[in-house]
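Enquirer: Here is the input, now give the coordinates:
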Amino acid sequence: MTEPDRSRRGFFVSLEGIDGSGKSTQARLLAERLRATGRAVVLTREPGGSPGAEEIRRLLLTGGADRWSPETEALLFTAARRDHWERTIAPALGRGAVVVSDRFADSTRVYQSVARGAPAELVDALHALVIGQEPDLTLVIDTEPAAALARGIARGTDEDRFETMGLPFQERLRTGFLALARRWPDRVRVVDGTRAPQEVADTVAGLVLAALEGR
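Expert: Alright, predicted model coming up:
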């Protein structure tokens, strides 16, 4: 398993949430805030974040809802994540940078297992064997599923495969993300995403800066 040099290791933050929760905006605002403090920051995303993973992204986020089974999705997401880890995240952490990722392994736990029904044992085993790493801090941007889904659909991109699965799917996702905070209370924090974006950004930045200063 590829790991960054522990003597120089940076800090790894992931942002999670349902489709349309605003986490991508918050990831960008967080990266800007951290750069303003003089820190080296790598802003990245999943699926994607490296050339190979971006190719897999197109397979996962386009097409019909029934294009892949949840088990196949888990395999594809894990393959993309491995490439992302090897080529982007681990090298950045080894340089001492702060990595801000729009999604990481928690999304697979929630989307493919909780919401889509892939066995949790499969998802956890794939992660343990192929990735074996967790973020230092995960922030779940929590918002109301109907409003978030409307925003996601309004974006009008062709990467809307999960949005087409409907409101009940988004509600299951929210339940799954909130359960993460109960499962990993030391790593996962829930942030109220129903507020104005700048208010959310202030909360996000405060949590991350406190974690950085407390290391």
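Enquirer: only C-alpha atoms for contact and neighbour calcs from this point on.
Expert: Noted.
Enquirer: all strands for this structure, in order.
Expert: 11-16, 41-45, 98-102, 137-142, 188-192 (DSSP state E).
Enquirer: Sequence B follows; please return its structure for comparison with A:
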Amino acid sequence: MSQDAHSPQAGGPGGGHYAPTGVFVCFEGGEGAGKSTQSRLLQAWLEEQGYAVTLTFEPGDTEVGRTVRRIVLDPATGSLSSRTEALLYAADKAEHVDTVVLPALEEGRVVITDRYVDSALAYQGAGREQVDEEVERLNRWATLDLRPHLTVVLDLAPAQGLGRFAERDRIEGEGHDFHLRVRAEFLRLAAADPAHYLVVDARLPVEEIAAAVRDRVTPLLGQARAADDATGVQR
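Expert: Got it, this is the predicted structure:
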């Protein structure tokens, strides 16, 4: 059966699909683990090497996503049904994949995202104590089952990560047990598919973490195009 322009290629032992062009890298982990910092460092290094890079994040890097982000993270929203919250995050992911991630991968770019499906499985699944299979089915459908070529889990104890915030958003403000379940789920997902995951102790020096990430990303870059060859405007 032929694949249409938005159907990723069938993937390996981790299940799902992996894009046949471009490189998809995701940073995951609990609050305050340094995902944004490491995303920017990887972007800078790749651009120095001459690759076209799209740096993005969830939730909120689309027009629809910005509205979703305001709802799910603003403490003023208050309590939401866990199902409502899961559906809102899935809507952000669907729009993100269709309008940002897939178009960039089809151009052969390296896409670096700060959070993706594993965050939904960890927060809306394990954190909210919802049925894993239902949350996963929803999010795999929303993202066309597109998987990152590499997911970097920055592992940090919740007490240490949350201590880095003077103020907390709606999710950061959840209790300690919630964040412990989130951390355990990230580690469980990584252990189940080591070929597509890198777990790094987020307490390590920033540059040491960045070097470990570069080592794992480098072998994947054969699918990426140089900046001069990739079409479209760099983000």
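Enquirer: re the thing from before, quick one, which of the strands of structure 1 is nearest to residue 212 of structure 1?
Expert: The closest approach between residue 212 of structure 1 and any of the strands of structure 1, judged by C-alpha to C-alpha, belongs to strand 11-16 at 7.5 Å.
Enquirer: Count the residues that sit near the aligned residue in structure 1 for residue 211 of structure 2.
Expert: Using TM-score structural alignment to pair residues, one finds that residue 211 of structure 2 aligns to residue 202 in structure 1. Counted with other C-alpha atoms under 10 Å, residues neighbouring residue 202 of structure 1 total 14.
Enquirer: got it, and residue 7 of structure 2?
Expert: Here the neighbour count serves as a burial measure; for residue 7 of structure 2 (other C-alpha under 10 Å) it reads 16.
Enquirer: any idea how far it lies from residue 89 of structure 2?
Expert: Counting by C-alpha to C-alpha, to the nearest Å, the separation of residue 7 of structure 2 from residue 89 of structure 2 is 21 Å.
Enquirer: tell me the centre residue of structure 1?
Expert: In structure 1, the residue lying closest to the centroid (C-alpha atoms, centre = their mean) is residue 103, at 1.1 Å.
Enquirer: burial of the residue mapped onto residue 97 of structure 2 from structure 1, as a residue count?
Expert: In the superposition onto structure 1, residue 97 of structure 2 corresponds to residue 85 when matched by TM-score structural alignment. Applying other C-alpha under 10 Å, we find 21 other residues in the vicinity of residue 85 of structure 1.
Enquirer: Please name the residues that touch residue 85 of structure 1.
Expert: The contact partners of residue 85 of structure 1, taken as C-alpha atoms under 8 Å, 6 or more residues apart in numbering, are residue 131.
Enquirer: Which residues are in contact with the residue nearest to residue 160 of structure 2 when sequence neighbours are not counted?
Expert: Distances taken as C-alpha to C-alpha, 6 or more residues apart in numbering place residue 32 nearest to residue 160 of structure 2, at 7.9 Å, with adjacent residues excluded. Contacts here follow C-alpha under 8 Å, 6+ apart; on that basis residue 32 of structure 2 touches 160-162, 164-165.
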